[in-house]
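Asks: no sequence on this one, just coordinates:
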């Protein structure tokens, strides 16, 4: 079975709904993390990490919009708003600092110009827990992910271009 990530909010390559757009930085969205579900994780998966990354942000290094680590291997979905303080994250899960400077979901907020890609990704890890706190950077989580990923699935939404 193929490892697949889906959302009822959008499909691959669609425009991100206003509910998932940031509320600030010139945007007036709902700033709700979308509902996500995944299936077909590789055998031996002990935990998951969910991230949202904008490689098109004009920073030289992209922009991390959401990082959630330590999602238990028996969890295969997150409800809308789970990363926005609306509940639904597993108790063991840990949201870490994004490029907005705080943990939790931060929606799309591109400057005017071309549409940006928002890459939602779930990684299946071969370890049950990574040592993170709310102040851990996305890059530090990426280090663990790089060394412990059994596989990953992505879903990309577009936003911007005004």
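Replies: Okay, I see it. Note that the structure is a prediction, hence the values are computed from the model and not measured.
Asks: alpha carbons only for contacts and neighbour counts from here, please
Replies: OK.
Asks: could you check how far the residue of the chain most remote from its centre is from residue 100?
Replies: Distance from the C-alpha centroid of the chain, by Cα atoms, centre = their mean, peaks at residue 162 (23.9 Å). Distance of residue 162 to residue 100, given as Cα to Cα, to the nearest Å: 22 Å.
Asks: likewise for residue 37?
Replies: Going from residue 37 to residue 100 by Cα to Cα gives 25 Å.
Asks: likewise residue 117?
Replies: 17 Å.
Asks: out of these two, which sits in the more crowded spot?
Replies: Using other Cα atoms under 10 Å, the more surrounded residue of residue 117 and residue 100 is residue 117, with 24 against 14.
Asks: go ahead and confirm that one touches residue 160.
Replies: No. In this structure, residue 117 is not within contact of residue 160 by Cα atoms under 8 Å, at 9.0 Å.
Asks: give the contact list for residue 158.
Replies: Applying Cα atoms under 8 Å, 6 or more residues apart in numbering to residue 158 gives the contacts 13, 14, 15, 16, 115, 116, 117, 118.
Asks: got another one to weigh against that:
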């Protein structure tokens, strides 16, 4: 198996352009390697995320983490949370626990591409190139998406596309 394939495109560059806002983290940095705690072997702990500057008309949020460099035709969704209230301005470290105990009321955590609930940490194949983990916050113009825990992350992304007012991303990396 050739793990040295070309770099996948930036996933959100493939979608219609929308305004941005500010996304920061105390745990991860754009372009920098993530700590082991955010890997599957290190405990699959989701990083702290905070955002500001949401556009007027924001009624709910979707937060996701996507690895476009996974050795699949469609990348790998590590985490998707829909129906976060528009008043949410951050998620603490570990908010992506399987039980969702640290998420605001009404938020829905859909299954990740590993089939489980919550955030599944970085787990690129041993010896593969550096993988990018695109954490995205999408500001939506609807109060909620019609999704539940069994919805796929791809469906959440598709439904969000038609309601996204603005998007912010932060892309740390990981390699084994």
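Replies: Perfect, thanks for sending it. This structure is a prediction, so every number in the text was calculated from the model and none was measured.
Asks: TM between them?
Replies: Here the superposed chains carry a TM-score of 0.92, computed using TM-score structural alignment, normalised by the length of structure 1; 156 aligned residues with a Cα RMSD of 1.4 Å.
Asks: ok, and the closest non-adjacent residue to the residue farthest from the centre of structure 1?
Replies: residue 112 (5.4 Å; Cα to Cα, 6 or more residues apart in numbering).
Asks: tell me how many other residues crowd that neighbour.
Replies: Using other Cα under 10 Å, the number of residues around residue 112 of structure 1 comes to 10.
Asks: check residue 40 of structure 2 too.
Replies: The burial count assigned to residue 40 of structure 2 is 15, neighbours taken as other Cα under 10 Å.
Asks: which residue ranges of structure 1 form strands?
Replies: For structure 1, the strands defined by DSSP state E cover 4-6, 23-24, 27-28, 36-39, 47-54, 63-72, 77-78, 94-95, 115-125, 149-160.
Asks: and residue 42 of structure 2, how many neighbours?
Replies: 13.
Asks: before we move on, what about the one 10 residues further on?
Replies: When neighbours are counted by other Cα under 10 Å, residue 52 of structure 2 registers 13.
Asks: that one pairs with which position in structure 1?
Replies: In structure 1, residue 52 of structure 2 lines up with residue 39, judged by TM-score structural alignment.
Asks: how close does its match get to residue 61 of structure 1?
Replies: Residue 39 of structure 1 is 30 Å from residue 61 of structure 1, by Cα to Cα.
Asks: distance-wise, check the match of residue 52 of structure 2 relative to residue 97 of structure 1.
Replies: Residue 39 of structure 1 sits 27 Å away from residue 97 of structure 1, going by Cα to Cα.
Asks: could you do residue 133 of structure 1 as well?
Replies: 8 Å.
Asks: same thing with residue 24 of structure 1?
Replies: Residue 24 of structure 1 is 18 Å from residue 97 of structure 1, by Cα to Cα.
Asks: so for those two, which sits in the more crowded spot?
Replies: Here residue 24 of structure 1 and residue 97 are compared on neighbour count by other Cα under 10 Å; more neighbours surround residue 97, at 23 against 14.
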